[in-house]
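# Predicted model and sequence follow; I will ask about them next.
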Amino acid sequence: MKSDMSDTNNHGKEISDDAFATLIRNQFQLESLGERLQKIENETATMKDKWRRGDEAMRDFTVITITPTEFTLGTE
């Protein structure tokens, strides 16, 4: 038995049912991987934003808590 693949890049060529099933399974796996990669990218962007805000907060805290009389560079 052959499956009509006219809606794919085969442009109407027929392939076996096994090949069609493999193609569909691989397509599904690729879509799943694409979704997982998108989630990873979103999480990475979120973490980078949190780290950036944390770094900014630490710099602000450092500027506020260390005054010139308490901190000198290279003098003892």
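Cool, the structure landed.
# contacts and neighbour counts: CA atoms only from here.
OK.
# ok, which stretches of the chain are strands?
2-4, 14-16 (DSSP state E).
# could those be laid out in JSON lines, adding distance to residue 24 and mean neighbour count?
Compiled in JSON lines, the strands of the chain are given as follows (distance: least, Cα to Cα, whole Å; neighbours: other Cα atoms under 10 Å):
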{"stretch": "strand 2-4", "distance to residue 24": "12", "mean neighbour count": "14"}
{"stretch": "strand 14-16", "distance to residue 24": "12", "mean neighbour count": "14"}
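# next up, a second structure to put side by side with the first:
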Amino acid sequence: MKIGYARVSTAAQDSSIQVDLLVKEGIDRDRVYVDHGISGRQTHRPGLDNAINAAREGDVFCVTKLDRLSRPPGIFTKR
């Protein structure tokens, strides 16, 4: 089974483009988990927690871009 995860950093942003891309890849819409208004640096992300908890051995975990999953410290900061 495929599990999808989408994240937008601000509540004003729209996650529908990410969700639509994941659905086009064959992921059931009810298997796409979303976090709205949460930075990738946050450790508490309910949508990500639910996606991980839904995944079982052999499942495929999908995101549209790796930066939707995580933001490594220091890489995306202004200097």
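Arrived safely. These numbers come from a predicted model, not from an experiment.
# TM value for the aligned chains?
The TM-score (TM-score structural alignment, normalised by the length of structure 1) is 0.23; 35 aligned residues with a Cα RMSD of 4.2 Å.
# just to revisit the earlier point, turn the strands of structure 1 into CSV, columns for distance to residue 34 of structure 1.
As requested, the strands of structure 1 are arranged in CSV below (distance: least, Cα to Cα, whole Å):
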stretch, distance to residue 34 of structure 1
strand 2-4, 26
strand 14-16, 26
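# Which strand or helix spans residue 52 of structure 2?
According to DSSP states H and E, residue 52 of structure 2 maps onto helix 46-54.
# Now the element after that helix, going C-ward?
strand 60-62.
# other SSEs contacting that following strand?
strand 2-8 (3 or more Cα pairs under 8 Å, 6 or more residues apart in numbering; DSSP states H and E).
# Which elements pack onto the strand it packs on?
Going by 3+ Cα pairs under 8 Å, 6+ apart, strand 2-8 of structure 2 lies up against helix 16-24, strand 32-36, helix 46-54, strand 60-62.
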